[in-house]
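Novice: 3D model of this:
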Amino acid sequence: MSKESRPGREEILECQVMWEPDSKKNTQMDRFRAAVGAACGLALENYDDLYHWSVESYSDFWAEFWKFSGIVFSRMYDEVVDTSKGIADVPEWFKGSRLNYAENLLRHRENDRVALYVAREGREDIVKVTFQELQQQVALYAAAMRKMGVRKGDRVVGYLPNSAHAVEAMLAAASIGAIWSSTSPDFGVNGVLDRFSQIQPKLIFSVEAVVYNGKEHGHMDKLQQVVKGLPDLKKVVVIPYFTSREKIDISKIPNSVFLDDFLATGTGEQPPQLEFEQLPFSHPLFIMFSSGTTGAPKCMVHSAGGTLLQHLKEHILHGNTTSSDIILYYTTVAPTSSPASWARIPPFPCTKGRFRPATWAWPWRRGVRKERQCGERAVSWYAQSHFRASPHTSGTTRTGASTGRRISPNSQVSGRTATTAGSTPRPGASSCWAGVTAPSTPTECASAARRSITSYTLNGKKVEVAVKHIIAGKPVEQRGAFSNPETLDLYRNIPELQGF
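Specialist: Down below sits the predicted model:
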C-alpha cells in the first residue's frame, strides 16, 4: 500500500484506541534499527522502514540479527543463505556454522538467579530452580544419557507434564545432539503411539501420575501399553511425580528405572560437567506433530539454529525481553505446542516464507487491486482493514481472502478478518472500502485463491487428506463434515499438476 493510499488519523479513530506504544521509549527494536543503519549505511527512520528492508534484504537482516543477538557459536558461518535459490530448493541457512541450542539457553553466568518458577496444581508453593541448579541437573541427565548410549541424532521423548523435569531432559538431549519430542500425560495410548512410533525413540521419560481438577490420575497402565508399542526403546525412566517411589510398581515395564537411579549411572567421583556437541545450524532439534484430526499425525522437524534464532528474534525484538523479565507459559507439553516454544511471541518483520530460516510457506502473488461496491461478487479477493492501519507505519493492516463470496458489511473473510464495503444496506453498519485482488487470467485467479484459502472441518480443523484426494482425482466422502466444502473444488484439475 502506497503512502498516498494510507488512511488518515480520522479513519483510525473510527475504532476506540485501546493502547499506543510510547514512541520515545528506547526499545531493543530501536537499538537494532540503529545498529542496522550504522552497519549498512541506511536511514531507517521507523519500524516500517525496517520491515521493508528486512523483506527486501533478508540475508542482510538475518546476518545483522545474528550479531545483535549475541548468539553463542564455535564456528562462524560461511554464508547466510544462497539468495538465488527459491523455496523449492530448500536453501541452507548459515552454512558452515557450528553451535548448540542448549549452550545458548544455559549461557547465563548469574548462577544464583532463578531460571524456572514451577507451579503445580494442588500445591501452593512455587518451586524455584536457579541457573546453577538447572545446569547441574542438565549435566546429570546428559551424563546418564551418554552412559546408556544416547548419541547425536537419537530420539529422546517425554510423556510428561509441563515441569522442570521436561525442561531438564530436553536441554540434556539438545546438549548431546539428540532429537527431543514430547506429549502430555492426558494423551491416550493410541494418540501417543501414532506419534512416537514414527520416530522410534531410544529413551522415554514419564511420570507415574498427574493431578487434574483436584483428582489423581494414574499413568502407569497407559505407560505400560505405550512402552509395549515402542520396540526400539532401550530405557524407560519413571519420575515419581505425585507419590513416593516406594509406592510405585515398575516391575511390569521392561527396561524401566526410577529417575534417581538413572541419574546416578552418569556420576563418578566428580560431578559431571556439561559438554555441548557442536552441530550444524540445520541439525534437527525438536519433532512436533500435526493434530492428527484429518489423518495420521505428521512430523514437523525444527532445526537447532532456526529455532534458536527465531525465538531470540521474537523475544528480543518483539517482546523487548531482557534477562530480568519473567515469561509465563501456561500449557501442557502436547506435541503441537511444545517443546519448540516454552514461551511463544508473535512473529516479526520477515513475512515471506523462504526468507525465514527453517520456515516454509507458499507466498501470495498479488494481482491488480480494484474497488468494488457492496453486493458485488469477486472470484478471488483480499480485504484490507484500512481503518486499523497506522498512517505512520501501516504495520497493523490485516488481510483476508474469499472465493466467489459477496462483499458485505461486517463479513467474515476466510475466518481471518472482518471488513465492510461501501453502500451499506444495513442501518448502523460502518462504511469503508474493500481492496480486491483480481488476477488477470482464470488460471492465475484459481492459483491465487488456492494459495490463500484453507479448507476446514466443522470444528475448525484444517483439511489435508481431502485436499490430497482431490488433487489425486479421488472422490471425497462426507463433504458435509466441512464448513466450506466448496473450497475443495479449487484443487480439482489443477493445470500445473496435469501429467504428474
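Novice: from here on, just use CA atoms for contacts and neighbour counts.
Specialist: OK.
Novice: element containing Asp48?
Specialist: Assessed by DSSP states H and E, Asp48 sits inside helix 47-56.
Novice: if we go by neighbour counts, what in that helix is buried?
Specialist: 47, 50-51, 53-55 (16 or more other CA atoms under 10 Å).
Novice: right, and the helix or strand after that helix?
Specialist: Next along the chain after helix 47-56, with elements defined by DSSP H and E, is helix 58-69.
Novice: hey, where'd the helices end up in the stretch 1-150 of the chain?
Specialist: In the stretch 1-150 of the chain, the segments counted as helices under DSSP state H, counting those that start in this stretch are 9-12, 28-40, 47-56, 58-69, 101-105, 131-148.
Novice: what of the stretch 401-500 of the chain?
Specialist: 442-452, 465-471.
Novice: if we can go back for a sec, for the helices of the stretch 1-150 of the chain, which one sits closest to Ser206?
Specialist: helix 131-148 (14.0 Å; CA to CA).
Novice: show residues contacting the closest one.
Specialist: Helix 131-148 has contacts (CA atoms under 8 Å, 6 or more residues apart in numbering) with 106, 108-115, 168-169, 171-173, 175-176, 262-267, 271-275.
Novice: try stretch 244-260
Specialist: Counting by CA under 8 Å, 6+ apart, 208, 220, 224, 227, 234-240 sit against stretch 244-260.
Novice: at 7 Å what do you get?
Specialist: 224, 234-239 (CA atoms under 7 Å, 6 or more residues apart in numbering).
Novice: would you map the helices across the stretch 201-350 of the chain?
Specialist: 220-228, 259-264, 304-313.
Novice: just send those back as JSON lines, with distance to Ser408 and mean neighbour count too.
Specialist: Formatted as JSON lines, the helices of the stretch 201-350 of the chain follow (distance: least, CA to CA, whole Å; neighbours: other CA atoms under 10 Å):
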{"stretch": "helix 220-228", "distance to Ser408": "51", "mean neighbour count": "18"}
{"stretch": "helix 259-264", "distance to Ser408": "60", "mean neighbour count": "16"}
{"stretch": "helix 304-313", "distance to Ser408": "38", "mean neighbour count": "22"}
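Novice: out of those, nearest to Arg406?
Specialist: Ranking these by proximity to Arg406 (CA to CA) places helix 304-313 first, at 38.8 Å.
Novice: just want the angle from that closest one to helix 28-40.
Specialist: 120 degrees (axes from the mean of the first three to the mean of the last three CA atoms, to 10 degrees).
Novice: about what we covered before: got the helices of the stretch 201-350 of the chain as JSON lines, with distance to Arg123 columns?
Specialist: Listed next are these as JSON lines, based on distance: least, CA to CA, whole Å:
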{"stretch": "helix 220-228", "distance to Arg123": "22"}
{"stretch": "helix 259-264", "distance to Arg123": "22"}
{"stretch": "helix 304-313", "distance to Arg123": "31"}
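Novice: to check against the first, give me the structure of this:
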Amino acid sequence: MPIAEGDLLWEPSEAVQRTAHVARFMAAQGFDSYDELWRWSVTDTAGFWDAIWSAFGVLGERGGGPVQVPDPSAVPGVRWFPGATLNYARNVLRPDHDPDACAVIFRTEGRRDERRLTYGELARRVAEVRAGLAELGVTRGDRVAAYLPNIPEALIAFLATASLGAIWSSCPPEFGAPSVIDRFAQIEPKVLFAVDGYAYNGREHDRRDVVGAIERALPTLRTTVLIPYLDPAAFPAGDGLLFADLARPGAALDFDEVPFEHPLWILYSSGTTGLPKPIVHGHGGIVVEHLKALSFHQDIGRGDVFFWFTTTGWMMWNYLVGGLLLGATVVLYDGAPNGDALWRLAAETGVTYFGVGAPYILASMKAGLEPGTTHDLSRLRGIGSTGSPLPPEGFGWLYEHVGRDLLVGSFSGGTDVATGFVGPCPLLPLHAGVIQCRSLGAKVEAYDEAGVPVVDRVGELVLTEPMPSMPVSFWKDPDGDRYRGSYFARYPGIWRHGDWIRIRPDGGCVIEGRSDSTLNRGGVRMGTADFYRVVEAFDEVADSLVVDTGQLGEQGRLLLFVQLTHGAALTGELSGRLRSALRSALSPRHVPDEITAVPGIPRTLSGKKLEVPVRRILLGTPVAQAADPDAMANPEVLPYFTPAKRPAHPHGA
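Specialist: So this is what the prediction gives:
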C-alpha cells in the first residue's frame, strides 16, 4: 500500500513515556505534555536554559544566571549567562564519567582494524597534546586549524585546543588547497594539524603537496603537526613535528575556564559560491544546546553508542562529538558509505543511535537493501536523518526494512546554530514524512510574505526568539554587519533561516526545501521537496533536481533533471509518465517544461542538492564561478547543466 504524508508509523510505549530523558525533565518541571514544555521553553527562555544548566550539572561558574540583556548594537541582541565561566572540554572529560567506559570506537573503510579509547585514555591523550600545544605557544584565543579526516587524532586535538581556550577549525582532506586556504586564511591559525592523505571508495589519495600549499598560504602559521595516516613513513625524520612527538607523556589535564560566549570553534557556510562565512560558536551555547538536543530529542545518554556519518568539515561532526558530553560512546568512521557499509558498521559496533544523511536512506531503499534482516541491529533504538528532507517513503522503508520499534528522527537545522530547529521527540507519535516537533528552546514559526505567522501553509522558517547556540559572531565582522545581513535583514530582530517550512496543526513540521531556490509558477510559491518525492519514486530515477529559471517576478521555464538508474533510458514514454505523476500527485503547475537526463545530481559533501548553483549556471554563470568544486561530492557533473553539454532536444512539455 502506498504511504502518504501523515500516516501513523510509531507511537511511544508506556515505558518510553516514563523513562525517556525528556520525560523525566518534563515531570521535574511540572508539565504534562511536550506541547506545554515547548511553550514554556520559548516564553520563559531564561528559566528554561537555567533549568538545562541545573538538570545536566554543567561544570563551571554559573554567574548571574541566564539573564538576557537587550542591546540593539549586539547580535542578536542578548547576552546569555553573563558572568558565567566554563570549558567545553572539561564538560566532555568530566570526572563523573566512568574512566573505564568506552568513549570512542574508530573504523575505516575496507579495513577491519578497530581502535577504541576509554574515557580515561581519551583524557590522558588530551592532556598530553594539550601540554604539547602549550609548549608551541598556543594560548587563549589562538586559532588551531586541522586538515584531518574523521579520526581519533582529530577529536583529541580538538579537545586539547578547547581545553586551552584556543579556537578550533577543521576541513576534511578531500578539500583541495584553494578551498582550505579560502577558509583558514580568514582566521589566521597559529598551528595546523594535517595528514599525509586519505582513503575513499577504495582509492588512496596523497595530500602532502596540498598540505605544503596550505602552509605556504598561511603566513601566521608557526607549526604544522603531521599525522602519517596512510603511510607510517610518509614524513621522514626531521621533516616536521609528528603528532606522536607533540604529546607530552604524564602531563596533567587542566582546563582554561572561559566566558560563556568565548569562541569554541569556527565553522563555515557551505562555500558553494563566494567566500565561505566563518561562523563562530561559543563554549557555553554549544554545551547547553548539545546537552539539551542530544538528550531530549535523540534520547542519548550513558550506555548509548552514537554514530553519525560525517566528515570533519560538516557540523554533524561537532554534533556527534557532543555525545561525549553525555557519557555516550561515539563511533568515528572514515571512508565511503558504499552499499550496506554503514548498516554493517552499526551492527558490528552495537550502535544504538544511527545518524546519516537522507540520501543514504533513500539509496539503501533504491538498492533493495534489507538491513534489519541481513544484520543484527537489535541494539538500535533510533535513526537520525538530516541534510535534506526525508520523504514519507523513506520513513516507511525504515520501519519495514530496518526495525519496527525505532524512533526515526528527521532533523533539520544548520551549521549556523550547530543543531536542529526541528526534530524528533520520544514522547510523540511519528507520522510519515513529518518531523515530530519544534525543538525545545527554538521558537520556530512559518512566516508568509507579509511576515505573518501561518499554520498548515508553507512559509519562511524563522526564529522569533534567540537561542544560545546562535553564532557569537562571524570572524572579522566587528560591527556585526555581515551577521545581521545574513539572518536579520528580511525581518528585523527575527532570524530568517532560508528554508521553507509547513507547521501542521498538531505541531509536526515539514521542510519543503530552500526558500532561496523557490519555484514560482502562476504566482504560487512551491518548495522542491514534493517534486523529489514524486519523481524519485520511479524505479528508473536514482536522483533528481528541479529548477525554475524565472527572474524578477517573471515566470521562467521549469526544468527537471533526472539521474537514471543503471540500464534505464529517458524515453518519451518515461517522460510522459513523470509528467502525468506530477500533474496528478501535485498540480498542473508542477509539470516541467523540459526533462533532461544527466549523469549525476550535484550535491554538497553533506548531501544537499545544489539547486541554486545549477540555476545560476542555467542563467549564464560560468561553472567555475557557480560553485566551489571542493565543497561538492561530485563536481564533475556540473558541466552537464551548461548549454554545451545539455542535449539539443530534451523532452519538452
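Novice: superposed, what's their TM-score?
Specialist: TM-score for the superposed chains, counting by TM-score structural alignment, normalised by the length of the first structure: 0.70, backed by 393 aligned residues with a CA RMSD of 3.6 Å.
Novice: grab the nearest non-local neighbour of the aligned partner of Ala55 of the second structure in the first structure.
Specialist: Matched to the first structure by TM-score structural alignment, Ala55 of the second structure sits across from Phe68. Distance criterion CA to CA, 6 or more residues apart in numbering; nearest residue to Phe68 of the first structure, sequence neighbours excluded, is Phe32 at 6.9 Å.
Novice: how far away is the one you found from Phe65 of the first structure?
Specialist: 8 Å (CA to CA, to the nearest Å).
Novice: same question for Ala139 of the first structure.
Specialist: The spacing between Ala139 of the first structure and Phe65 of the first structure, counted by CA to CA, is 30 Å.
Novice: next: Lys95 of the first structure.
Specialist: Taken as CA to CA, the span from Lys95 of the first structure to Phe65 of the first structure is 16 Å.
Novice: equivalent analysis for Gly306 of the first structure, please.
Specialist: 13 Å.
Novice: shared neighbours, those two?
Specialist: Joint contacts of Gly306 of the first structure and Phe65 (CA under 7 Å, 6+ apart) do not exist.
Novice: closest one to Ala164 of the first structure among the helices of the stretch 401-500 of the first structure?
Specialist: helix 465-471 (37.1 Å).
Novice: sorry, back to before: closest one to Thr293 of the first structure among the helices of the stretch 201-350 of the first structure?
Specialist: Thr293 of the first structure lies closest to helix 220-228 among these, at 20.4 Å (CA to CA).
Novice: what span of the second structure lines up against the closest one?
Specialist: Under TM-score structural alignment, the match for helix 220-228 of the first structure is residues 208-216.
Novice: again, but for stretch 292-310 of the first structure
Specialist: With TM-score structural alignment as the criterion, stretch 292-310 of the first structure aligns to 271-289.
Novice: how close does Ala304 of the first structure get to Pro271 of the first structure?
Specialist: For Ala304 of the first structure relative to Pro271 of the first structure (CA to CA), the value is 27 Å.
Novice: please disregard the earlier target; I meant Gly158 of the first structure.
Specialist: Applying CA to CA, the value for Gly158 of the first structure to Pro271 of the first structure is 25 Å.
Novice: ok, these two, which is more surrounded?
Specialist: Using other CA atoms under 10 Å as the criterion, Gly158 of the first structure and Pro271 rank with Gly158 on top: 28 against 12.
Novice: quick one: the helices in the stretch 351-500 of the second structure?
Specialist: 358-366, 371-374, 392-401, 481-487.
Novice: still on that earlier bit, where in the second structure does the helix holding Asp48 of the first structure fall?
Specialist: If you align by TM-score structural alignment, helix 47-56 of the first structure falls on residues 34-43 of the second structure.
Novice: what about the matching stretch, how far off from the first structure?
Specialist: Mean deviation of stretch 34-43 of the second structure relative to the first structure after superposition (mean CA distance after the TM-score superposition for the first structure): 1.0 Å.
Novice: got the contact list for that stretch?
Specialist: 26, 31, 48, 440-443.
Novice: so who does Arg115 of the second structure touch?
Specialist: Counting by CA under 7 Å, 6+ apart, Arg115 of the second structure has contacts 105-107.
Novice: again, but for Val114 of the first structure
Specialist: Val114 of the first structure sits in contact with 128-131, where contact means CA under 7 Å, 6+ apart.
Novice: look at the aligned partner of Ala169 of the first structure in the second structure and tell me its secondary structure.
Specialist: Ala169 of the first structure maps onto Ala157 of the second structure when the alignment is built from TM-score structural alignment. Here Ala157 of the second structure is recorded as helix under DSSP: H, G, I helix; E, B strand; the rest coil.
Novice: could you report the neighbour count for Ala157 of the second structure?
Specialist: Quick note: Ala157 of the second structure (other CA under 10 Å) scores 24 neighbours.
Novice: just Arg365 of the first structure next, same as before
Specialist: With other CA under 10 Å as criterion, Arg365 of the first structure counts 12.
Novice: how much space between it and Glu314 of the first structure?
Specialist: Distance, Arg365 of the first structure to Glu314 of the first structure, by CA to CA: 26 Å.
Novice: can you put the helices of the stretch 401-500 of the first structure in CSV and add mean neighbour count?
Specialist: Listed next are these as CSV, based on neighbours: other CA atoms under 10 Å:
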stretch, mean neighbour count
helix 442-452, 18
helix 465-471, 18
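Novice: how about those helices in JSON lines, adding distance to Ile12 of the first structure?
Specialist: Formatted as JSON lines, the helices of the stretch 401-500 of the first structure follow (distance: least, CA to CA, whole Å):
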{"stretch": "helix 442-452", "distance to Ile12 of the first structure": "27"}
{"stretch": "helix 465-471", "distance to Ile12 of the first structure": "39"}
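Novice: out of these, nearest to Thr332 of the first structure?
Specialist: Short answer: helix 465-471, nearest of the helices of the stretch 401-500 of the first structure by CA to CA, at 27.0 Å.
Novice: thinking again about what came up before, turn the helices of the stretch 1-150 of the first structure into a markdown table, columns for distance to Arg450 of the first structure.
Specialist: Shown next, in a markdown table, are these (distance: least, CA to CA, whole Å):
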| stretch | distance to Arg450 of the first structure |
| --- | --- |
| helix 9-12 | 32 |
| helix 28-40 | 35 |
| helix 47-56 | 23 |
| helix 58-69 | 26 |
| helix 101-105 | 37 |
| helix 131-148 | 46 |
